[in-house]
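Q: from the sequence below, what's the structure:
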Amino acid sequence: MTLPNSSPPNPNAANIELALDWLAKIIAGRLNVHFGKTEQYVSKELNFRDDDSWIARFVNRKETGFHEFVTLMLALAPHFRPALLDNLIAACLPEGADFLEFGGMKGTHHRGVLPTGETVQFVLAGDDLEQGLEVRRILSNDHWLTRNRILWLEPVREGEPMMSGRLLVNPEIVEEIVTGKVSPPAFSLDFPAEHIETAMEWRDLILNPATGSQIREIENWITHNDTLLNEWGMRKRIKPGYRALFYGPPGTGKTLTATLLGKHTGKDVFRVDLSRVISKYIGETEKNLSRLFDKAENKNWILFFDEADALFSRRTDIRDAHDKYANQEVAYLLQRIEGYNGLVILASNQRANIDDAFVRRLQAIIPFPMPRPEERYEIWRKTFPAQIELADDIDWHRIAARHELTGASILNVTQFCAIDALARASRRVDLKSLEAAIKREYVKEGKIV
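A: Just a heads-up that it's a prediction; the model follows:
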């Protein structure tokens, strides 16, 4: 039985095929010179489709040259043509033999040759020392390929040659070539952050007017920052990122505000789980933070550190080794946040809990106070579903004036009343049942016994 192929053609497939064929010719030419089959190495011209595929966009970057593209294709080859390097070597060494100049290594599961920095050096430079130094520059940490997390060399043990490290390509690039998009990373030990979304809109969020005004300033920064840095030439004067502190009691809208900022500016929002970041082992907290920020770099994600007091709290005087390393963690975090080119939001119940060193580097410190009676009135009015029939003795103005509750607490009361009404096969809620639900919420919060 033949199944119809309903999937649209992958726009990257044709260019990947052309580029891998081209790479095979480049490597074969270098091997022929090395084994004396030809006298001169001649690079081949690449013909590719100038379309919107990822490969075409990479080729058209102004920074991309011959060396950069060969390096990229060597990194991609094991993912799309696993036997390419093995077949080319076998054609020159049919009996098999050690080929140290070519570099390469075996993986844990992959049975073919995985390219290393030495492989790149051999293909691009052969025995030419001067050309080999140029290849080393391309694979250094300050080259744009590494800075932009496109590809890099895997670190090696101390004392071993740097170029013996495996050539790694960002797995997100492989995913984009295969699927045409990059999925948000899943929550894991290596990425201790959860992608958060909401179906709510700005009109559903009732904020203090002063708070709302400051939130609009952040939204303006997200919208216009690229223009300010690039077109208006301010990149050399100001740092590219933005750092804000949201502080106030739980349930006042800090998380929802961060999520709505992402939703209405087209940015992914990740809530960082500090319980997965902080480690009792020396150096592990910094490693966890490094993985997080390395993953987020150049993505323009919004990083939301909820209950940030755990990691951003005031530094202490150094009395013992624990204090010393705790302060080092804070210093490292401060460095990474300052270097991050997106929006970082810290959330805390109390402004005073956050270390002064962080506060000085924040562009915005935004209070989320308990809602006032007029704001509570709007929350009550908007939160109760239209399907519920309210008794005549319920006056939202009086309820809002009498009960000092956060938006989250009001939502809890609403949910309880709605479920109770459904359980009673009734849509009616009267003042007595509403007051009982409010009292239940007070008990839960420990405000009454």
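
Q: from here on, contacts and neighbour counts on C-alpha atoms
A: Noted.

Q: quick one, strands of the stretch 1-150 of the chain?
A: Here the stretch 1-150 of the chain has its strands, by DSSP state E, counting those that start in this stretch, at 105-106, 113-114.

Q: tell me the most buried of these?
A: Mean neighbour count (mean count of other C-alpha atoms under 10 Å) peaks for strand 113-114 among these, with a mean of 22.

Q: contacts for it?
A: Contacts of strand 113-114 with the rest of the structure, by C-alpha atoms under 8 Å, 6 or more residues apart in numbering, involve 78, 83, 85-86, 104-107, 166-167.

Q: can I get these in TSV including distance to residue 381?
A: As requested, those are exported to TSV (distance: C-alpha to C-alpha, whole Å):
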residue	distance to residue 381
78	59
83	65
85	67
86	69
104	67
105	66
106	65
107	61
166	60
167	59
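
Q: could you turn the buried ones of these into a PyMOL selection?
A: Here is the PyMOL command that selects the buried residues among these (16 or more other C-alpha atoms under 10 Å):
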select buried, resi 78+85+104+105+166+167
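
Q: give me the subset of the contacts of strand 113-114 lying in helices.
A: Using DSSP state H, the members of the contacts of strand 113-114 that fall within helices are 78, 85-86.

Q: and those residues, which is closest to residue 259?
A: Checking the ones in helices among the contacts of strand 113-114 against residue 259 with C-alpha to C-alpha, the nearest one is residue 78 at 38.4 Å.

Q: one more to line up against the first:
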Amino acid sequence: MEAPVINGSALDQNADSLSREITWFAQVVNARLQAYFNPEDITAGTDDSTPDLSGDHSVYADFVNYYHLNRDERLLLMLTLIPHIQPHLLDVFFTVNKASGRGHTEFGGIKGTRHSGFLPTIETALFLLAGNDLGHRFRLYKMFEPEHIFSAHQIITIDPAPGSEPFYSSPVSISEEYVDFFTTGHFRKPNFSMEFPARRLTTGLQWSDLVVDDHTAQQLDELRIWIQHGATLNEDWGMSQKLKPGYKVLFHGPPGTGKTLTASLLGKLYQLDVYRVDLSMVISKYIGETEKNLEKVFRKAENKNWILFFDEADALFGKRTNISDSHDKYANQEIAYLLQRLEDYRGLVILASNMRNNVDEAFTRRLQAIIHFQQPQARERLRLWQNSFSRECQPPARAELERIAHQYELSGGSIMNVVQFASLMALNRNDRHILTEDVLQGIRKELKKEGKTI
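A: Next comes the predicted model:
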């Protein structure tokens, strides 16, 4: 379900819808508690005037109608949303059990580290929805299975209880993205942190600015076709049962040849978020930590249609070792985890490496495409030189650029470094003319970095 554009009046409409839903939720809570504390009262627990959302087109109502949520699902959704918008409504579950001198076990719940209010667990939801009706309770268990829409789409998350404690004592919470969606109509972009070790890639360039050879361009066109029509192939043509989900591709070639730029441009071209995974924050020397760190990224990206970009991927997807000690054994277990996680991801995953042979064959066998970004040849280098200078300056004559393009084998990244140097030299002279000598000096600097000379 895509997030709509929402204005001030739409925000008010959504607030009204949530207010009615909260009022209904409070009525259900009061009715359940009345029936619990006054079991002899035959009228207790009968108030359940579920709001009709069929004619409501607020963000929240559209979500409920889109997924055809039933009464229990709507109450569970509100239970997880309440701590974010009306937290005091759950304070009633802090009621002390006079017999034991502590909270009621039936109510479940925990108290947060900073949040002083009541945070629900699955047990809270089961009590609210089923009370002491075991049959109803058992039927509700399916709402907490991985296949349910709440878990499958990362709408509601479950933090499993530690050790041998009952699963239904696990805290249940709504994802931050859906808190924003239900309140503002927009999905929040995740912040770079240890909980999400990936940064969003953007670019001010256009697809026409990408300079690659004809064979690479043809392969990239095939990738673009999958982005455009992959969903239709799997869903409308019914190929999801025969094809593995998502699309995995390896970009390999020397630095500065356009691998990262291509990933950014694919996202910009099709309005998809691109996230570069920070492997320095993912890879850990401690057993099992690498998998945990990667799982944070994959879980956050689930069903978001994000492009995940792993730069210098051989650090993570490198060749497996022969097992000689316990560390090698666990390293190979990491690769086994990665293989499975890659296969399960339904979006586009791009692995980037300077050397194709550095990536383990177990991964390359599972790739739909392997695209080589070679050093640009003279024709591509001329295009890069012509496209790189600012429109505010006067670059060297075409004949000079042709000579430079033929004579010096530079990558696109190196050419941009030279253009920056030469442009700064012109600005320092208070001049708009880029001198050939400045360009050549910049080339000398680039070659010197690589241990070469003109």
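
Q: ok, back up a step: what's the closest of the ones in helices among the contacts of strand 113-114 of the first structure to residue 382 of the first structure?
A: residue 78 (55.7 Å).

Q: next one: the residue mapped onto that closest one from the second structure from residue 173 of the second structure, what distance?
A: In the second structure, residue 78 of the first structure lines up with residue 83, judged by TM-score structural alignment. Note on residue 83 of the second structure: its distance to residue 173 of the second structure, by C-alpha to C-alpha, to the nearest Å, is 9 Å.

Q: again with residue 93 of the second structure
A: In terms of C-alpha to C-alpha, residue 93 of the second structure sits 16 Å off from residue 173 of the second structure.

Q: one more: residue 116 of the second structure?
A: Taking C-alpha to C-alpha as the criterion, residue 116 of the second structure is separated from residue 173 of the second structure by 16 Å.

Q: who has more neighbours, these two?
A: Ranked by neighbour count (other C-alpha atoms under 10 Å), residue 116 of the second structure and residue 173 place residue 173 first, with 23 against 12.

Q: these two touch, right, the more buried one and residue 80?
A: Yes - the pair residue 173 of the second structure / residue 80 is scored as a contact, 5.1 Å apart, by C-alpha atoms under 8 Å.

Q: joint contacts of these two?
A: Counting by C-alpha under 8 Å, 6+ apart, the residues touching both residue 173 of the second structure and residue 80 are 120, 156.

Q: quick check: longest helix of the second structure.
A: helix 8-37.

Q: buried residues of that one, list them for me.
A: 10-11, 13-15, 17-18, 21-22, 24-25, 27-36.

Q: got a list of what the residue positioned nearest the centre of the first structure touches?
A: Centroid-nearest residue in the first structure, with C-alpha atoms, centre = their mean: residue 296, separated by 3.2 Å. If you count contacts by C-alpha under 8 Å, 6+ apart, residue 296 of the first structure has none.

Q: trace it over to the second structure, please.
A: Match for residue 296 of the first structure (TM-score structural alignment): residue 301.

Q: what separates its match from residue 197 of the second structure, distance-wise?
A: 12 Å.

Q: number of residues surrounding the counterpart of residue 380 of the first structure in the second structure?
A: Residue 380 of the first structure maps onto residue 385 in the second structure, with residues paired by TM-score structural alignment. Using other C-alpha under 10 Å, residue 385 of the second structure has 21 neighbouring residues.

Q: secondary structure element for residue 385 of the second structure?
A: helix 378-388 (DSSP states H and E).

Q: what packs against that helix?
A: Here helix 378-388 of the second structure touches helix 398-407, helix 412-428, going by 3 or more C-alpha pairs under 8 Å, 6 or more residues apart in numbering; DSSP states H and E.

Q: do that again at 6 Å, thanks
A: helix 398-407 (3 or more C-alpha pairs under 6 Å, 6 or more residues apart in numbering; DSSP states H and E).

Q: just the angle between the helix it packs on and helix 412-428, please?
A: Relative orientation of helix 398-407 of the second structure and helix 412-428, computed by axes from the mean of the first three to the mean of the last three C-alpha atoms, to 10 degrees: 140 degrees.
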